[in-house]
Structure formats: structure tokens, C-alpha cells
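S.K.: Let's see this in three dimensions:
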Amino acid sequence: MSVPKYPGLSEEVEESYETADTMDPKLYRATTGGDILEFVRAMEHVTVDRHHDPPATCVQLGPQKTTVLHIATSFGHHEIVKLICKDLTFLVADKNARGDTALHIAARAGDLLMVQILIHSEYKEGGLGEKNEKGNTALHEALIFSHEEVARILIEKNLNMEYSHNKAGKSLLYLAAEAGFVTIAKLLLENPVGNYNVGGKTENKSPVFAAILGRNIDVLNLLWERYQSSFQSRSGNGKNPLHVAVCTEYKDGVNFLLSKHHYLAYQKDKRGFFPIHSASQKGFIDIIKLILQNRPDTRELLATRGQNILHIAARSGNYKIVDFMLKMPELEKLINEKDADGNTPLHLATICGYPKLVHTLIRDERVIIELVNNNYQTVLDIAAEHIEPEMASFQKQLTWMALRVIRAPQARQTKNFSGISFRVGNQTEKERWNDKINVILLMATVVATVTFTAGFTIPGGYNNTNPEQGIATMLEKVKFQEFVICDILAMYSSIIVAVILLWTQLGDTNSKHVALKLAVPLLGIALAMMSIAFMAGVYLVVSKLSWLANVVLFMGTIYVIALAVLLIPLCFIGLSNCRVYYYIYYYPLVLVLYIVGT
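M.R.: Sure thing, here's the model as predicted:
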């Protein structure tokens, strides 16, 4: 049976013939309006059976089972509430459809005078301990909605009363700590009213956690003085209070916990993370500094799979925190440390495909790029393994390029094209190479067609008069000459690419490798020349309007540079181990890494 994704919006509603309650219109208007004389007149017109005690027939209910007391309380009509509490005291205990008494409504609104009127009512059966459908008493509601003075009055009304947790598992002490009410927390800890809360074992609902989440150091101090056992509590995922303070980047809380109970820094959660690992994963530099200043030996702590804080930072992909750690002399020994799988931080950054992070690591001379993991793989082996062109993300291809730039070694001899390892998947080897060739051939054909057409539709047209009939009108212009040269270069380069790729259809797989090595750079040249020809042509036809011509020139130059940045690494990467090539594509690649920002 299928379940609708949004049950509340389902078109199929179960039929119900229930009739909702309704209140007398005059009484309803008088109660919401707040005119006490109109209210009294309306009540007099309501039929009252004097033989009932309490007189139940005078209880008019609205559609949500609201009485006149609920309505008057919600609208803040104090005089009407006083009258009802005096003459119809039994209404104080009545609940609406959500289980709220009038006291719940007043406490939620923070109406101090209304709360005092209701708690001093003579009808005590509707007392302070009444719960609504969420398990909240009026005191819970006052704390949830941060009404401190209302909460104080409700507590002082009966200091010996026992309050249990609500359905969300939150005790009064938790709610007071969450709201940052130090005075309320003291009242709860010093009087029987809070006894039920101390020792409560509801998961995730420690008042210490609430004080941390509420970022209130005064409440945290109070709990340490009066309720130290709560600092041993754990959340459902095994986090202790220091984990929580770290994950919420609460520096005052972290400092307080490290000074009062430093053993928390040496406890793991269920993921196997110590607090400093959580800070590393989140990228909280100031928190890491604070922990290392207080407990410098925490840098030696290892998480699951034997990973140090630099491993965790590398896995998270945050290059800023890795860069910060690399600048810390005390963390130097972690740079090339291996985890249980033999992976260094550089291995993990490569596996996850974080090119900018990889570049950050390999710039550091202390990083040893020749190290192998337990599978005898260097970082370049891993990059090659994850960079199958049909499946690799752009980030992983950039990761591989970043490693090729610094001439990272390989421990394995792999069959590859430009250093990219080849795998056989659902397609055969021949089909996969043909797919690559077809894509490049299509692009080459498009370029050849466009440039051929442009050669006969030149800017400015031709002369129609003798003796220069048929000669280009702008022949003497430098930009026209630039247009012609670039257009010819683009067309012939693309034609050569097309011929090379047609030739590959008759050769073996090795010939395809060689052909693609030639075709990709030539196609790059064709695209660049076509772009320059277009810029020169447009510049010519708008040259009389100098500002527009300059805009065209500026925009065209910017985009040609961007095209070069993208094409140079693609064209030359892996062509040769010659150092000259690395100088050609190093800076364009670095620029791409910073543009991508990953």
C-alpha cells in the first residue's frame, strides 16, 4: 500500500460525518470583543440548567472545544476572566482540543497578570500539573516560550510539586538551562520542585547539553556547582558535553569544560571521534587552537581507522584548516602519518577528489608524494584509478591534473591514456574509444563549417566597383587581417583534426591513442583562433563607436584567456614528461583550482 509523501496534502480523505461544536454567536462575539457588559448579557441569554452542579449546560464550546475562558484568556481580557473564575470556577480545569487549560494559554503568552488571576482561582482541580497533548504543563510552556517571570510565579506557587518530563523528554531543568534562566535553574535545584529532574535519564536531554546549546556560561557554572554528575551524560550518538560544545563552535563552553573536566577531551563518540576530531571535521580553527592550548597531547589522538586530525581534515575537504595545520610546527609529524589502511592525508584528499586541497598539500615540501598505502598505491595511482573519463567528476579530473603538474610518481604500471587508467565496463574498449573520437570529430566538423562560412561572409563585404571589384572593403584594416589569419588557422586546424580522426577508424587501439594526443591540442587551437576571429570581426563592424569597440575587445580578451586556461591543461597534460609542458600548464591549472574552489 503506497503512503502519500505529504499526508496532509493527500486528496483522498477518509469520510467523516462528525459535527463540530459551535458556540452561541452573541456569546462568542462578546467574549472576543472584551466588553464585559455585553458578555454578561450574552451569558444571560444562554440557557442554564440550575439543577446541574456544576451547571454543565452553560458550557458553550467552540469548534476546537474552547470555552469562554479559553477565548477570553487568549484575547487577554482580564476582567472577563476574573468574572468567569469567580462565578464559573469549574471552567478553569477544562481543556480544549489540544489539551490546553486556560493556564496553558496564559503561560504560553507570557501574560503575568492573567496567570496570577488563574492560579489564585478557588477551583484547584485544574491545577498546575495539568498536561496538554504534548505533555507540557503551564510551567513547561512558560519556559519553552522564555517567560522567566511567569515561570518563577508558577514554581513559587507550589515548591513541593513534582513535574515530570514532557513528551519530547525535556525536564524543567533542561528547559530553564536552554532558555538561560539562572534564577529558575537555582529554584529548581534548591527545591523539591526540581527533584524529579535530577538523575533523569532521558536520552539527549541533559540540562548540560541545553546550557551549551543555549550558549549560557552562567547556567553551565551553576550546573557544575550543584549537579556535576550531569557532565558525564552522553547523547544518543555518544557525544559528551565537550563534543556538543565543539560541534556548536561554542568557545566559552569549550574553554570551561576543558578547565573543569578535561577528561572529556579524551572520550570518543560512537563514530570513534574525539572532540578535537569533530572540530577538525567541522573546520573550526579557533576551537582546535583552544583544545591544543589546553591539552597539547590531544594532537596524538587517533579516530577510527587510526586517523589523526589532519586525516580527518583532509577527508572533510576543507583546505583552509589543512593549510592552518600545515603552518603549526607542533603538527609536523602528522603530515605524512599513515592510517590503518596506510593512507596519508594526501591519499585521503586524492581519494575524495578535492583538487584544491591536494594542491595545498603538495605545495608543502614536507609532504612526501612517493609514499604508498597498504595497496602499494601512490597518490597518482589512486587518482588514475578514480579518473576514468566517462565516469570521473570534474573535481577528480582536476585532482589528477594537480598531481601530474608536480610530476607525482606512480608505483604501478597501468595501461593508460595520458596517465588515465583504463577499465572495461559495460562497453568494449573499441566502443569507448570510438565514443571519444566521435565527440571530438563532431566539434571539429562544427568549427570547420563555421569558419568556412565566415571566410565568405567577411566583415564589411566586398567592393562592387572597378578596379577593385570583389576585393574586401576593409582589406587594409589590421583587425581584418587578424580576422582572416585566425579564421584560416581555425578552419585548417579543425580539418586536420577531422582527417586524423577519420584515419583512426582504420587503425588499431594504439593509433587511436596517438591520434587523440594530436587531435585534442589542434582542436584547442582551432577553438581559440575561432574565438579571436569572431572578436576581430565584431570589433571591425562597430569600430566607429569607440566605447562599444573597446568593450568588445575587452570582453573578447577576457573570454579568450578563460578559454586558454581551460584548454591548455586539457591539451598538454600527459603529452610528455618534458618540464617545458609543466611550465606551460601549471599556472592555468592553479587558476582553475582557485576558481572551482574545491
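S.K.: Every contact and neighbour count from this point should use C-alpha atoms.
M.R.: Noted.
S.K.: contacting residues for K167?
M.R.: Applying CA atoms under 8 Å, 6 or more residues apart in numbering to K167 gives the contacts 134-136.
S.K.: These into CSV, with extra columns for neighbour count?
M.R.: What follows is those, written out as CSV (neighbours: other CA atoms under 10 Å):
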residue, neighbour count
K134, 12
G135, 17
N136, 26
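S.K.: For the comparison step, fold the sequence that follows:
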Amino acid sequence: MDAKLMVSTDPGDVKKLKDVLKKEDALAVVVGTATSEKPSEEDKSPAAGALLKGVTPEGDTALHAVTSTDGEGQEFLTYAGIIYRRDKSLLFAKNHKGDTPLHCAARAGKPKMVAYLIDLAAREGADSMLRLLRMENKRHETALHEAVRIDKGRNLGRKERASLYPAEPAGEEEKDDADGAPEEKNIVKVLMGADPELANYPADGLSPLYLAILLDKSTIALALYALSGGNLSYSGADGQNALHIAVLRDKDTGTH
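M.R.: Coordinates of the predicted model:
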């Protein structure tokens, strides 16, 4: 079994992955000795060459595979770390849809994995961390968009909406239920904590704030606003922005 198949069929088995990589390394040494050729950069880390190749028809690398799977115990983080150390470029690799491993981890609802990938990038420097966080897929979405979709959210009462939309007319306050907000913004909070300006991306496209309101996840919209200090994009689809969609949502629910 090679490393690619190992990751796609048995993610989380750290010992088995190490055994597979050791066998690949040993084979590469034998081949290199037999040919007496100077090893290429890829051959110097033989397993890296295999791991770089897609393990699925979607072009996922081994790191995509392990960040997409169910389960978020320490063994999965260890597994991801082993793959990363074999080839650090995999952290920034995109599949055929343009998704990075960070997109995959956010989509899978894995806050610990998201935080770990961010930490790996941060070890390479602040610029590398921001690069990873702000990378867009072919839908021009960052991992924050995936977090908005996966994290739980709810509609807001008038007082909560007022903090997002100060121009909203005052009226009788509805009962607010904000107790669940920290849980609901779990992955969003991890991403925004690493990059408070992340809600400004993409520069020209559907913003995370617009998406949150479109999906009726107003608590997440409020979290985005708070965590960014109000410095975030309101842009949306077809010339609309987050305020437009918020007004339409309020009309639909009869809250105005």
C-alpha cells in the first residue's frame, strides 16, 4: 500500500503511515544506489513525491484527505503533521476545485484541525499564515466561507440586529438569546482570531457577512462584525450587499 492509498483508506492510523513512508524511503535509497544518479529534489524526500499526487479524482493530496475525514483526535493532528513535514508545500496545495486543506478542514467542521493548520503556517512566518487564510478556491471563497456554512447560527432579536445595522428603527425589543453565540462561531472564531481582516476577502465577491445573512445565521454575522472590529466587507451577489439582504430577510419574516 502506498502513502496515497494509505491516507485515503485508513486515515488516522499513524503507525501504519510511518511504516509506509519508511518503506518508500528505503525503496528510493535502493533505486538511487542502483542507478548511481544524483538524486533530484523530489527524490531527497521520496514520499513527498507520492503524497503530492492526487489521492482522489478531485485531485486531493494526502493532506486534503486527512483534513476532510471524520474524527479530530490527536492522532489525526499527528497524521497531518507527519504529512506536512514530508512536504510543507502541501499545506498550500489546491485540489481541482481550488480548495486547500484549510478549506477542507473548515468544511468538515474540525476546529482543532483548522487551528493546527493555521499554526503550521504561522511557524513559517506571519506572511505564510495570512497567505493560507486568505487563499481562495474557484468559487472565490476562503475557508471562512466554509466556516460560515458549517457553524450553527440563528436569527437575532432587534437589539442584536441594531449592533449590526445602527440605522434600524427603534422598536419593541424581542427577547434575545445570545448564550449560544460562542459555540455557534467556533470555527469562525478560530479563523478570525488568526486574521481579524479575513472577513474582507474576497476583495471583489460574495463576502462572509453576506453569506451569513443569506443563510439566516445572524449570530454568525454578529460574530464576524465583532471579531473584525467592524472592518469587514458587505459585498454580495448581483450588486447587492449585506444590508440589502438583511432588509429582504426582515420583510420575509415580518420583523419590520
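S.K.: picking up where we left off before, ok, the contacts of K167 of structure 1 vs L442 of structure 1, which is closest?
M.R.: Closest to L442 of structure 1 out of those is K134 (65.3 Å), distances taken as CA to CA.
S.K.: what's the matching residue for that closest one over in structure 2?
M.R.: Counting by TM-score structural alignment, K134 of structure 1 lines up with R139 in structure 2.
S.K.: so where do the strands sit in structure 1?
M.R.: Listed in chain order, the strands found in structure 1 under DSSP state E are 416-417, 420-421.
S.K.: Need the winner for burial among these.
M.R.: Most buried of those, by mean neighbour count (mean count of other CA atoms under 10 Å): strand 420-421, with a mean of 20.
S.K.: quick one: that strand aligns where in structure 2?
M.R.: By TM-score structural alignment, strand 420-421 of structure 1 lines up with nothing in structure 2.
S.K.: what packs against that strand?
M.R.: Helices and strands touching strand 420-421 of structure 1, as assessed by 3 or more CA pairs under 8 Å, 6 or more residues apart in numbering; DSSP states H and E, comprise helix 379-385.
S.K.: so what's D60 of structure 2 up against?
M.R.: Contacts of D60 of structure 2 (CA under 8 Å, 6+ apart): 53-54, 94-96.
S.K.: one more time with 10 Å, if that's ok
M.R.: The contact partners of D60 of structure 2, by CA atoms under 10 Å, 6 or more residues apart in numbering, come to 4, 8, 51-54, 66, 68, 93-101, 104.
S.K.: Aligned counterpart of it in structure 1, please.
M.R.: Per TM-score structural alignment, D60 of structure 2 is aligned with T66.
S.K.: ok, now how distant is that match from I84 of structure 1?
M.R.: Shown here: T66 of structure 1 relative to I84 of structure 1, a distance of 14 Å by CA to CA, to the nearest Å.
S.K.: again, but for L593 of structure 1
M.R.: 73 Å.
S.K.: which one of the two has more residues nearby?
M.R.: Relative neighbour count places L593 above the other of L593 of structure 1 and I84, with 21 against 18, counting by other CA atoms under 10 Å.
S.K.: how close does that one sit to H77 of structure 1?
M.R.: 65 Å.
S.K.: now Y583 of structure 1
M.R.: In terms of CA to CA, Y583 of structure 1 sits 81 Å off from H77 of structure 1.
S.K.: between those two, who's got more neighbours?
M.R.: Taking other CA under 10 Å, Y583 of structure 1 and H77 do not tie; H77 has more neighbours (19 against 11).
S.K.: measure the residue lying closest to the more buried one once chain neighbours are set aside to I495 of structure 1 for me?
M.R.: Spatial nearest neighbour of H77 of structure 1, chain neighbours left out: G34 (5.6 Å); criterion: CA to CA, 6 or more residues apart in numbering. G34 of structure 1 sits 88 Å away from I495 of structure 1, going by CA to CA.
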